[in-house]
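# Here is the input, now give the coordinates:
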Amino acid sequence: MNELEPKRPDSALWDELRLSTQARIGLGRTGDSLPTRRVLEFRSAHAAARDAVHMPLEVEKFAADVEKVGVGAPVVVTSKATSRAEYLRRPDLGRTPDDLSSIDKGDFDLGFVLSDGLSPRALMDHGSSMLEALVAELSDTYSIAPPVIATEARVALGDHIAEAMGVRTVVVLIGERPGLSVADSLGIYLTHLPAPGKSDADRNCISNIHPPEGLGYQQSAKIVAGLISGARKLGRSGVALKDTSRAEALESSEALTIE
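Okay, here's the model as predicted:
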C-alpha cells in the first residue's frame, strides 16, 4: 500500500458506526463495484419504497382497527384523485375533497384525519396505534370528533375535512414519502383554526414516526399535546409556534440531577 494512501478502517469499525445511522456507509467494494450484497440491499430498499407508495390502503381492515380506539366509528372520504396514478401526477387533486356530506358537523376541540398520503403502508402499520396514544394523551382535556379516514389524500385535504367536522384544531396523520432507509414512516400535521386555503406555514409537523427506530407513539403524542396547548394560548399554529417538549424534558432532567 502506498504510504500516502489513507488506511481503510476495518469492518468492525463500520459495523459499529452503522448502529448509529440508517445511512449507507462503509459499503466496501469488489474491484471497481459495490459488493453484490450491498447492491441487492439497495435494490430491495428501492423496491420496498415503491411498493409502499403504490400499495392500496386496506380501508375496511384499517377502519375496524380505528374504531377499536373508542372515539367513534370512522367516516371514510376521498379526494378528487380517482386513482393512485392520478394522485401521484396531480397533487392538487389530492388536496381537494370529493364529497364530505357523510361527515356530521359538530362542535369539537379536536379532530383526527388519518390519510394514506405517499405511504399507505405507514398508515396501516402505525395509524391506529398512534391514534390510540393521542386519544389517551388528549381525551381527558379536549372533546374529540369521530375520526375520518381519507384516501388519495394530501395534507391540505385535512383543512376541508376539519371544516366539515366542526373542529378547532385538526391533527392529520399521514404516510410520509418513503425513502431508501424507511418505507413506513408516519407524519403528523397540526393546524389550529383550520380552513381551506391554509398554507404549510400555518401547520406544525412531527415527522419520522416509526418505532422502534423512529419516534415512538407516546413521545409523539406528548409533542402533539404540547403543540395544541401552545396553539390555543397563541391563537394560531405554524411557524410562530415552537415545540418546546425536548427542552422542557432536558431542563427537568437537569433539575433532577442537581437535586
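
# from here on, contacts and neighbour counts on C-alpha atoms
OK.

# any idea how far Glu86 is from the residue nearest to the spatial centre of the chain?
In the chain, the residue lying closest to the centroid (C-alpha atoms, centre = their mean) is Gly187, at 1.3 Å. Taking C-alpha to C-alpha, to the nearest Å as the measure, Gly187 falls 22 Å from Glu86.

# Could you do His160 as well?
Where Glu86 is concerned, His160 sits at a distance of 20 Å (C-alpha to C-alpha).

# Could I get the full set of strands for the stretch 51-200 of the chain?
Using DSSP state E, counting those that start in this stretch, the strands of the stretch 51-200 of the chain run over 75-78, 108-115, 148-151, 167-175, 186-192.

# okay, these in CSV with distance to Ala231 next?
Formatted as CSV, these follow (distance: least, C-alpha to C-alpha, whole Å):
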stretch, distance to Ala231
strand 75-78, 26
strand 108-115, 12
strand 148-151, 22
strand 167-175, 9
strand 186-192, 6
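
# and Ile209, which of those is closest to it?
Each of these was scored for nearness to Ile209 using C-alpha to C-alpha, and the closest is strand 186-192 (4.9 Å).

# and the direction of that closest one versus that of strand 108-115, what angle?
Orientation of strand 186-192 against strand 108-115 (axes from the mean of the first three to the mean of the last three C-alpha atoms, to 10 degrees) gives an angle of 150 degrees.

# for the nearest residue to Glu163 once chain neighbours are set aside, what are its contacts?
Using C-alpha to C-alpha, 6 or more residues apart in numbering and skipping residues adjacent in sequence, the residue nearest Glu163 is Ala195, 6.1 Å away. Shown in contact with Ala195 (C-alpha atoms under 8 Å, 6 or more residues apart in numbering): 159-160, 162-163.

# quick one: which two of those are the most distant?
Asp159 and Glu163 (6.3 Å).

# compare with the first, here's sequence two:
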Amino acid sequence: MSELWDALRLRTAARIGLGRTGDSLPTTRVLEFAAAHAAARDAVHQPLDADALASEVDRVGLGTPVVVTSQAGDRSEYLRRPDLGRAPADLSGLCEVDADVGFVLADGLSPIALSEHASGLLTALRDVLDHKYSLAPPVIATQARVALGDHIGAAQKVGTLIVIIGERPGLSVADSVGIYLTHLPRPGRADSERNCISNIHPPGGLGYADAARVCAALIEGARQLGRSGVDLKDNSRAITEGD
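Alright, predicted model coming up:
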C-alpha cells in the first residue's frame, strides 16, 4: 500500500496517504505541515521590496515602473481593512499613456510570489502582446487589492488592464500569482467584470508562456466583445488547435 501512495504523491501537492503512528500522524508529516504553515504566514506578512522589483521590471523593457501604494499604511492594516487596499493613496505620479494594455504588479496576499514571478510573467506577456498592441509602462502597487488597478488603469487611460497579483497562499503553494483582466478599467468595476487566470507558479503550476497565451486570447476577445467578465470566455485552446 505504501508504494501506491508514493506513486500518487508524485502527482499532487495535496497531503495524501500520510500514515499513522499510534493515534497520531508520523512526526515527519507533522513537521512538514508546520513548515508549510510557516511558509504561508511568511508569504502573507513579508512586505514587498518594491525597489528591488522595480529594478528587475525595468530590465523587461516596457519602461521604468512607477511605484504607488494603497491607503493601507502597512501589512497589518492591509489585512484588517480590505477596503483600504482597493483605494489609492496618491496617483499623481502616473501619466496618461492611452495604451491598449496596461500592467499593474500588485503584492496582494503574497508579496513573495510577486517577487519571484513578476518579471518572468511580464516578459512572457510582452513577448506575445508587443507586436499587436501598444503597452503601457508597468506600475508596481503595494498593499494592493485587485480593485486598486481600476484606479490606476483609469488614470493611465489604458484600454485593457492586466493586474498580476500575489494570490492567497495555501499549505501546498505559497508563491502563486494570478492575472486579473479588466477591459475599460474604472473605479467601481465589479468582480464579475473581470477574468482571472490563476495558479501561475512554474514549474509546479501554470507556466508563464501558457498564462500569457491565455491572457492574449482574453484581451483579443475583450476588445471584440467590448467588455470583460462573465460574458468573456477563454478560447485560447481553440485558437491553438485551429493553428
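
# Let me see the TM-score of these two.
The TM-score (TM-score structural alignment, normalised by the length of the second structure) is 0.98; 243 aligned residues with a C-alpha RMSD of 1.0 Å.

# would TSV of the contacts of Ala195 of the first structure with distance to Asp116 of the first structure and neighbour count be doable?
Formatted as TSV, these follow (distance: C-alpha to C-alpha, whole Å; neighbours: other C-alpha atoms under 10 Å):
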residue	distance to Asp116 of the first structure	neighbour count
Asp159	16	28
His160	16	18
Ala162	17	28
Glu163	20	20
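
# contacting residues around the aligned residue in the second structure for Glu213 of the first structure?
Here Glu213 of the first structure is matched to Gly204 in the second structure, going by TM-score structural alignment. Listed by C-alpha under 8 Å, 6+ apart, Gly204 of the second structure has no contact partners.

# Secondary structure element holding Gly204 of the second structure?
Using DSSP states H and E, Gly204 of the second structure is not contained in any helix or strand.

# how far away is it from His117 of the second structure?
Note on Gly204 of the second structure: its distance to His117 of the second structure, by C-alpha to C-alpha, is 13 Å.

# and if you look at His151 of the second structure?
Distance from His151 of the second structure to His117 of the second structure, by C-alpha to C-alpha: 24 Å.

# residue ranges for the helices of the second structure, please.
For the second structure, helices defined by DSSP state H occupy the ranges 2-9, 27-45, 50-58, 75-80, 82-85, 111-129, 148-156, 208-225, 236-242.

# closest to Gly170 of the second structure out of these?
Gly170 of the second structure lies closest, by C-alpha to C-alpha, to one member of the helices of the second structure: helix 27-45, at 6.1 Å.

# Please identify the most buried of the helices of the second structure.
Stretch with highest mean neighbour count among these: helix 148-156 (a mean of 25; mean count of other C-alpha atoms under 10 Å).

# what's the counterpart of the residue nearest to the centre of the first structure in the second structure?
Using TM-score structural alignment, Gly187 of the first structure pairs with Gly178 in the second structure.

# now swap in Arg168 of the first structure and tell me
So Arg168 of the first structure corresponds to Gly159, using TM-score structural alignment.

# you'd agree that match is up against Pro185?
Yes. The pair Gly159 of the second structure and Pro185 qualifies as a contact (C-alpha atoms under 8 Å) at a distance of 7.3 Å.

# Tell me which of these two has more neighbours.
Higher neighbour count among Gly159 of the second structure and Pro185: Pro185, with 28 against 21, using other C-alpha atoms under 10 Å.

# Next, the contact list for the more buried one, please.
By C-alpha under 8 Å, 6+ apart, Pro185 of the second structure lies in contact with 149-151, 153-154, 158-161.

# what range in the first structure does stretch 218-228 of the second structure sit on?
The alignment of stretch 218-228 of the second structure onto the first structure (TM-score structural alignment) spans residues 227-237.

# correction: stretch 4-11 of the second structure
Going by TM-score structural alignment: stretch 4-11 of the second structure matches residues 13-20.

# hmm, back to that, would you check how far apart the match of Gly187 of the first structure and Asp23 of the second structure are?
Taken as C-alpha to C-alpha, the span from Gly178 of the second structure to Asp23 of the second structure is 39 Å.

# Tell me the spacing between Val173 of the second structure and Gly205 of the second structure.
Using C-alpha to C-alpha, we find Val173 of the second structure at a distance of 9 Å from Gly205 of the second structure.

# So for those two, which residue has more residues nearby?
Val173 (20 against 13).

# From Leu10 of the second structure, how far off is the more buried one?
Separation of Val173 of the second structure from Leu10 of the second structure (C-alpha to C-alpha): 15 Å.

# okay, now Leu27 of the first structure: neighbour count?
Per other C-alpha under 10 Å, the neighbour tally for Leu27 of the first structure reads 13.

# show me the contacts for it.
Counting by C-alpha under 8 Å, 6+ apart, Leu27 of the first structure touches 34-35, 38.

# hmm, 7 Å instead?
34, 38 (C-alpha atoms under 7 Å, 6 or more residues apart in numbering).

# What residue in the second structure is paired with Phe42 of the first structure?
Under the alignment (TM-score structural alignment), Phe42 of the first structure pairs with Phe33 in the second structure.

# Look up how far Asp90 of the second structure lies from the closest residue in space to its match that isn't next to it in sequence.
Nearest residue to Phe33 of the second structure in three dimensions, chain neighbours excluded: Leu171, at 7.4 Å (C-alpha to C-alpha, 6+ apart). Applying C-alpha to C-alpha, the value for Leu171 of the second structure to Asp90 of the second structure is 35 Å.

# what about these two, which has more around it?
Leu171 (18 against 11).

# mind listing what Ala209 of the second structure touches?
Ala209 of the second structure makes contacts with Ala124, as judged by C-alpha under 7 Å, 6+ apart.

# Also Ile140 of the second structure?
Contacts for Ile140 of the second structure (C-alpha under 7 Å, 6+ apart) come out as 65-68, 104-106.

# repeat for Ser79 of the first structure
By C-alpha under 7 Å, 6+ apart, Ser79 of the first structure lies in contact with 93-98, 151-153.

# What's Gly108 of the second structure aligned with over in the first structure?
With TM-score structural alignment as the criterion, Gly108 of the second structure lines up with Gly117 in the first structure.

# go on, Lys132 of the second structure?
When the first structure is aligned by TM-score structural alignment, Lys132 of the second structure is paired with Thr141.

# Next: Val60 of the second structure.
Using TM-score structural alignment, Val60 of the second structure sits opposite Val69 in the first structure.
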